[in-house]
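Engineer: Got a predicted model here, sequence first, then my questions.
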Amino acid sequence: SLPRHVLSLLVVHHQQASSSSSPAGPAGGADD
């Protein structure tokens, strides 16, 4: 029911959150 780009954003956000120990985690959060 969600647009494909929204699902992609959720997947990317989940991947960044799961690797929060890496510097890319906080950087990705600021991207939002």
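Structural biologist: Done, it's in.
Engineer: Could you use CA atoms for every contact and neighbour count after this?
Structural biologist: Fine.
Engineer: isn't Ser20 right up against Gly29?
Structural biologist: No - in this structure, Ser20 is not within contact of Gly29 by C-alpha atoms under 8 Å, at 9.7 Å.
Engineer: elements contacting the biggest helix by length in the chain?
Structural biologist: Scanning the chain for the helix with the most residues, using DSSP state H, yields helix 4-18. Counting contacts by 3 or more C-alpha pairs under 8 Å, 6 or more residues apart in numbering; DSSP states H and E, helix 4-18 is packed against helix 24-31.
Engineer: and the comparison structure, right after this:
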Amino acid sequence: VRGLVNKKHVQEGHEQVQRALLDYCLTSYPMVP
């Protein structure tokens, strides 16, 4: 089923984007404990 594979691919891409954005935020604005 092609749609299912596409959905999974989009989800993985979205997770990678969120992770990259989080890394960028932590690097640019380090949270001081």
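Structural biologist: Yes, it's here. The model shown is predicted, which means the values in this text are computed figures rather than measured ones.
Engineer: Can you give the distance from the longest helix of the first structure to the centre of its chain?
Structural biologist: 4 Å (C-alpha atoms, centre = their mean, to the nearest Å).
Engineer: got it, and stretch 7-20 of the first structure?
Structural biologist: 3 Å.
Engineer: cool, and stretch 13-33 of the second structure?
Structural biologist: 9 Å.
Engineer: number of nearby residues for Lys7 of the second structure?
Structural biologist: Neighbour count for Lys7 of the second structure, taken as other C-alpha atoms under 10 Å: 11.
Engineer: can you give me the angle the longest helix of the first structure makes with helix 24-31?
Structural biologist: 140 degrees (axes from the mean of the first three to the mean of the last three C-alpha atoms, to 10 degrees).
Engineer: Give me the range in the second structure that helix 4-18 of the first structure lines up against.
Structural biologist: Per TM-score structural alignment, the counterpart of helix 4-18 of the first structure in the second structure is residues 3-17.
Engineer: quick revisit: among Ser20 and Gly29 of the first structure, which residue is more densely surrounded?
Structural biologist: Ser20 (15 against 12).
Engineer: Go through the longest helix of the first structure and flag the buried ones.
Structural biologist: 13, 16-17 (16 or more other C-alpha atoms under 10 Å).
Engineer: That one against the second structure, how far on average?
Structural biologist: For helix 4-18 of the first structure, the mean deviation from the second structure after alignment is 0.2 Å (mean C-alpha distance after the TM-score superposition for the first structure).
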